Structure formats: C-alpha cells, structure tokens
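**Student:** just coords:
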C-alpha cells in the first residue's frame, strides 16, 4: 500500500478507476446524472469523514422574478454558487483542490422562501458535482461521454502501469450540455422537441391535446391512470401552472410524469385544486 505523504493509497486509486455502478446513476428525461447526496456518500467512503472539505466560496442571487396570478404570486429564483472541494491524504494534509461554479433555479414556486431555498440548494449541489467529477469515473466523468457508464480513465501514469493504448480507449461520444449532463434545471422551462407521431387511420386520429402538452402519455384508452393524468393536467391549466408542472412533479415525486402513478396524479391534482381554492 502506498504510504507516501500527500498521496492516495493503492486501494483508493484502484477504487477510483472502477466503472461506476448502475445503482448510483439516475436516468431523468433521457439524461444520466448523479445525486449530490450520493456524491457526498462516495467522498466519505473513499476519503473518510475527515478526508475532504467542501467550502462555499460565493453564493449570489442572479434573478428574482414574481409572476402575478390574480391575488397570488409565483416566484422564479436563480442563484450562482462557487464551491471549493479539497481532498486530503491519509495524513490529513490537503492533496488537491478543485473549484467550480453552477447556477441553480426554482421555477414558478408559490412560496418565495421555498423558492430561494431550492435555488440555493440546487446551485450548491451542482457546483459540488462539477468539482467532484475531476476525481473520475466514480464521480460521473464517464456520464459526460454520451451517458456511458463504461470507464474512461482506465489508469493513471502518476500511480501505475503503461499509458492507455489507443486500442483500449473508450470511443468518444457527444458531450451533453453541463446542465443536462448533471440533471440541472434549465433557467426557463424548455418546450419538448416535437415528437414524430405515427400515421393513423382517419377513423382514430391521435388527440391533438396529447400530442402537444409536456409529459402527456400516449393514448391509453379508458383507464384509471389515464383519467387521473388528464385530471391533473386540467387542474394545472386551471391555475396557469402547466409550464411548471413537469419540473415540480419531479421535485415532489422523484421521477418524471411519464413514470407517475394514478395515485401521484391525483395527489398533484388535489394540491393544485387546494391552491386554487386558497
């Protein structure tokens, strides 16, 4: 085992070079990313509770926008965070420092306090993940390679072996935009790209409303789940919240609308109906 001051141990290096586990990767809206809490968990596992520090260098309000809906207000908040991640050796001395920044937003929120809290938390989490990705595949570096989980580092000459040969190298795919690669929200909701709608017989055309609303499920015929989904969208339109619903659904239930259940749709509908009655 390596015992040089200011160096990673052999076990730490070997673990960092392993491919990332499928269990740690979240797939959301066609993109792959890690959760910030999981990044912290992995930092503890590899470097120890006292083996790293996370410092907020700055946290700045970028935008605060109020939208009126009758007597009610909706808030869209954006923050920018600068974060420093310091990795320590087993002797407690700092080995390396990573700094990066990110913006985080909270869109169309009914509470200004909750909106600020969510936007700050999102900005800090994304900045931390951008710092940690410098530690390689265990912290999501391979996900930038078109969402691949195949390792891209393989080995490092600073610690072991021969250079990576061209025949061993992982093919380079397209890199998504950083926000999508890490599962961040866009500053403003972006309408989904138009989907190709299969040609249907004139006697059974696809409902136009289902073709254009975000998060709508394909026609499923009569059924409890479809009825609950339709009722949720109707409630969202009634309170002018259709644009903000997809992101808020993910925040509330941890997955996109397409994966929702009838019970979740009813719960979301009841929350919006209660907001309208307030």
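**Tutor:** In hand now; what should we look at? Not measured: the values here are computed from a predicted model.
**Student:** Going by C-alpha atoms from here, please, whenever you check contacts or count neighbours.
**Tutor:** Will do.
**Student:** where's residue 105 relative to residue 138, distance?
**Tutor:** 26 Å (C-alpha to C-alpha, to the nearest Å).
**Student:** More neighbours: which of those two?
**Tutor:** residue 105 (27 against 24; other C-alpha atoms under 10 Å).
**Student:** does the more buried one really touch residue 81, like I thought?
**Tutor:** No: assessed by C-alpha atoms under 8 Å, residue 105 is found out of contact with residue 81, at 11.2 Å.
**Student:** what touches both of the two?
**Tutor:** Jointly contacting residue 105 and residue 81 under the rule C-alpha atoms under 8 Å, 6 or more residues apart in numbering are 120, 123.
**Student:** Quick check: buried residues in whichever strand or helix holds residue 249?
**Tutor:** In this assignment (DSSP states H and E), residue 249 forms part of helix 245-253. Buried residues in helix 245-253, counting neighbours by 16 or more other C-alpha atoms under 10 Å, are found at 245-249.
**Student:** what separates that helix from the chain centre, distance-wise?
**Tutor:** 12 Å (C-alpha atoms, centre = their mean, to the nearest Å).
**Student:** re earlier: pipe the buried residues of helix 245-253 into a markdown table and attach distance to residue 181 per row.
**Tutor:** Output for the buried residues of helix 245-253, formatted as a markdown table (distance: C-alpha to C-alpha, whole Å):
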| residue | distance to residue 181 |
| --- | --- |
| 245 | 21 |
| 246 | 18 |
| 247 | 16 |
| 248 | 19 |
| 249 | 20 |
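**Student:** and of these, the nearest to residue 276?
**Tutor:** Within those, proximity to residue 276 (C-alpha to C-alpha) peaks at residue 245, which comes in at 14.6 Å.
**Student:** Not counting sequence-adjacent ones, nearest residue to the closest one?
**Tutor:** residue 236 (7.1 Å; C-alpha to C-alpha, 6 or more residues apart in numbering).
**Student:** in the helix or strand hosting the one you found, what's buried?
**Tutor:** If you go by DSSP H and E, residue 236 is part of helix 224-238. Neighbour-count burial for helix 224-238, counted by 16+ other C-alpha under 10 Å, picks out 225-226, 228-236.
**Student:** between that helix and helix 245-253, how many degrees?
**Tutor:** If you take axes from the mean of the first three to the mean of the last three C-alpha atoms, to 10 degrees, helix 224-238 sits at 120 degrees to helix 245-253.
**Student:** dropping in the other structure now:
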C-alpha cells in the first residue's frame, strides 16, 4: 500500500483491531474512554505530528450561583466544537472530523475552577466524538452495549488487488513503549547442493508421494519455506497462544470472504495481529 497521502498498511491494520478491555472505563453503567487515553492512542498510531486538534468554538451556556449562608456554589455549562485532522506520514491531511459537546461543572465552591472544569469537559467530550470516527480503537464498539468486540473488522478501502508475496509489507502489531513489534523470522533457506559430476549421478528410486491432506480446524499446518507459509504458521501460532484454534477457520472466512486455504500472506499477518492485539494492553 502506498503510504503517501493515506494511512500506512500498519496503521490501517491496527485501527481494525478490537479495543483492549483494559482501556475501557465504566461510569454509572456507561462504558467510555478517558480523554487522555484518546490522545495517547492518537500519538501511538499517527505520531506526535500526525494529527491536529482545533477548537472551533467554546461558548458559555449557563452560569448559576447557589448561596448557602455566606458560601456560594457554582454550576457552569460550556459548549465546545472541535475539529480533528488526521495526517499521512508525509504530513498531508487525510481526513477531518468535526463534532460538538457540552460539559458542566456542578456545585463547585470556586467560580474559576468551575469554569475550568466545565471547559475541559466540553472540549474532551467533543474530541472523543471526533475520534470515534476512526473506529474500534477509539471506542466505536462501545456504542454496541459496551462491547469490546470489533464491529468494523475490515474496510474495502484497504483491500485492493492482491500484492505479490515478495512485495508484501509486514503488518505490525500494536505499538508498545517497550519496543517496536516484530514478526516471525522467515524460514531458513536450505543451502544449495554441491555440483556432482555427471558420471557420479545415479538414478534415485522412484517414490510414491503421500496423498495431500486437507487441513483440519485446530490443526497446526506443517511449516514451509515460503513467505506465505511463514505467515500462515505465525497466524496459527497466535491462535494457539490465545486458545482460538477451533474458532479461527470460521472467523477467517467471515473476515476475508474465503477459507484459510485461499488466504494471502498479508491476510494471515492481519489475522495474526488481530489475535495478538486483542490481548494487548
């Protein structure tokens, strides 16, 4: 995939992963993400310079004072409209999201603190509503009764013509502060056989090959030397690590529209990353 002017293959694959339940908070029975976590995820996926947040408007809606004796309590409400711009790695804008939200501060003893809290709440809520357009990593699935199961799963915009396996770009896992994600090492290439003089060559006995075996769900396919086979092995290894061997064939067909036997190296990597990313913090 050409990263110029659009998301990279790694970014798109990561955005299609289900959200980690460890990031979800619950308040009065409602599942949500915290604003600091949304900003962290924007940095992790797009980089420090890969997005901008602009305040389009910030308006005072209400200011109410309640007196109890000689003490005042303040309730403040603000409305904010925010624009979130996502950029490609070359700095060009890819897409823009705008949304608005209201935020309040109730029964606060300090007028200044009440205004500050209400403004921050409105701005944070508006940002989260913009970011949810980026899918499950930004809380879209939480609108489905608080579920952390992916609701996007795939996007036709990133499923173009198959790329020859020798040109497949590796799909990375979730970024981690401890280091960059790494995929499985390629299968070693066997050394070339030494040349044998023609007069020393003897005819080898004819062997009858074993009939091909259909892969069984839950069975680990035999390793092979090709890049596609290495990606297939890595996918099954990830399925075994998260105890998803039996469910993988059906889930793969649902996600990519064909059985595992017809899958490409890129699809195997994406399936592997979905399984490993679902268990990541």
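**Tutor:** It's in. Keep in mind that this is a model prediction, so the values were computed, not measured.
**Student:** ok, of the buried residues of helix 245-253 of structure 1, which one's closest to residue 130 of structure 1?
**Tutor:** residue 247 (21.6 Å).
**Student:** Alignment lookup: that closest one to structure 2.
**Tutor:** For residue 247 of structure 1, there is no aligned position in structure 2, judged by TM-score structural alignment.
**Student:** Give me the distance between residue 247 of structure 1 and residue 62 of structure 1.
**Tutor:** Residue 247 of structure 1 is 20 Å from residue 62 of structure 1, by C-alpha to C-alpha.
**Student:** Structure 1: helices as residue ranges?
**Tutor:** 10-16, 36-47, 112-132, 178-181, 208-212, 224-238, 245-253, 262-277 (DSSP state H).
**Student:** quick one, which of the ones you listed is nearest to residue 143 of structure 1?
**Tutor:** Checking the helices of structure 1 against residue 143 of structure 1 by C-alpha to C-alpha gives helix 178-181 as the closest, at 7.1 Å.
**Student:** quick revisit: the helix holding residue 249 of structure 1 vs helix 112-132, what angle?
**Tutor:** Relative orientation of helix 245-253 of structure 1 versus helix 112-132 (the same axes, to 10 degrees): 80 degrees.
**Student:** by how many degrees do helix 245-253 of structure 1 and helix 262-277 diverge?
**Tutor:** Orientation check (the same axes, to 10 degrees): helix 245-253 of structure 1 against helix 262-277 gives 110 degrees.
**Student:** tell me which strands and helices helix 245-253 of structure 1 is in contact with?
**Tutor:** Judged by 3 or more C-alpha pairs under 8 Å, 6 or more residues apart in numbering; DSSP states H and E, helix 245-253 of structure 1 is in contact with no other helix or strand.
**Student:** got the buried residues for stretch 230-246 of structure 2?
**Tutor:** In stretch 230-246 of structure 2, counting by 16+ other C-alpha under 10 Å, buried: 230-240, 244-245.
**Student:** which ones among the residues you listed are found in strands?
**Tutor:** Judged by DSSP state E, strands contain none of the buried residues of stretch 230-246 of structure 2.
**Student:** Most widely separated two among these?
**Tutor:** The most widely separated members of those, counting by C-alpha to C-alpha, are 230 and 244 (18.8 Å).
**Student:** Confirm for me that residue 24 of structure 2 is in contact with residue 32.
**Tutor:** Yes: using C-alpha under 8 Å, residue 24 of structure 2 is in contact with residue 32, at 5.8 Å.
**Student:** so where do the strands sit in structure 2?
**Tutor:** 25-27, 30-32, 51-68, 71-87, 93-108.
**Student:** which residues touch the closest residue to residue 235 of structure 2 other than its chain neighbours?
**Tutor:** Closest residue to residue 235 of structure 2 apart from its sequence neighbours, by C-alpha to C-alpha, 6+ apart: residue 272 at 4.5 Å. Under the criterion of C-alpha under 8 Å, 6+ apart, the contact list for residue 272 of structure 2 reads 234-236, 238-239.
**Student:** before we move on, what about residue 128 of structure 1?
**Tutor:** Contacts of residue 128 of structure 1 (C-alpha under 8 Å, 6+ apart): 36, 54, 83-85, 100.
**Student:** Kindly report the same for residue 83 of structure 2.
**Tutor:** 53-56, 96-99, 127, 130.
**Student:** Please pick the buried ones from those.
**Tutor:** Buried by 16+ other C-alpha under 10 Å: 53, 96-99, 127, 130, out of the contacts of residue 83 of structure 2.
**Student:** Generate CSV for the residues you listed, with distance to residue 7 of structure 2 as supplementary columns.
**Tutor:** Shown next, in CSV, are these (distance: C-alpha to C-alpha, whole Å):
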residue, distance to residue 7 of structure 2
53, 18
96, 14
97, 16
98, 19
99, 22
127, 20
130, 18
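**Student:** and which of the residues you listed is nearest residue 28 of structure 2?
**Tutor:** For these, the nearest to residue 28 of structure 2 is residue 127 (21.0 Å; C-alpha to C-alpha).
**Student:** What does the closest one correspond to in structure 1?
**Tutor:** By TM-score structural alignment, residue 127 of structure 2 lines up with residue 128.
**Student:** Filter the buried residues of stretch 230-246 of structure 2 down to just the ones in helices.
**Tutor:** Per DSSP H, these map to helices at 230-240.
**Student:** Of those residues, which is the nearest to residue 117 of structure 2?
**Tutor:** Checking these one by one against residue 117 of structure 2 (C-alpha to C-alpha), the nearest turns out to be residue 238, at 44.3 Å.
**Student:** What is the aligned counterpart of the closest one in structure 1?
**Tutor:** Taking TM-score structural alignment, residue 238 of structure 2 has no aligned residue in structure 1.
**Student:** Residue 275 is in contact with residue 238 of structure 2, correct?
**Tutor:** Yes: with contacts counted by C-alpha under 8 Å, residue 238 of structure 2 reaches residue 275, the gap being 6.5 Å.
**Student:** hang on, the earlier thing: looking at the strands of structure 2, spot the one closest to residue 11 of structure 2.
**Tutor:** strand 71-87 (11.6 Å).
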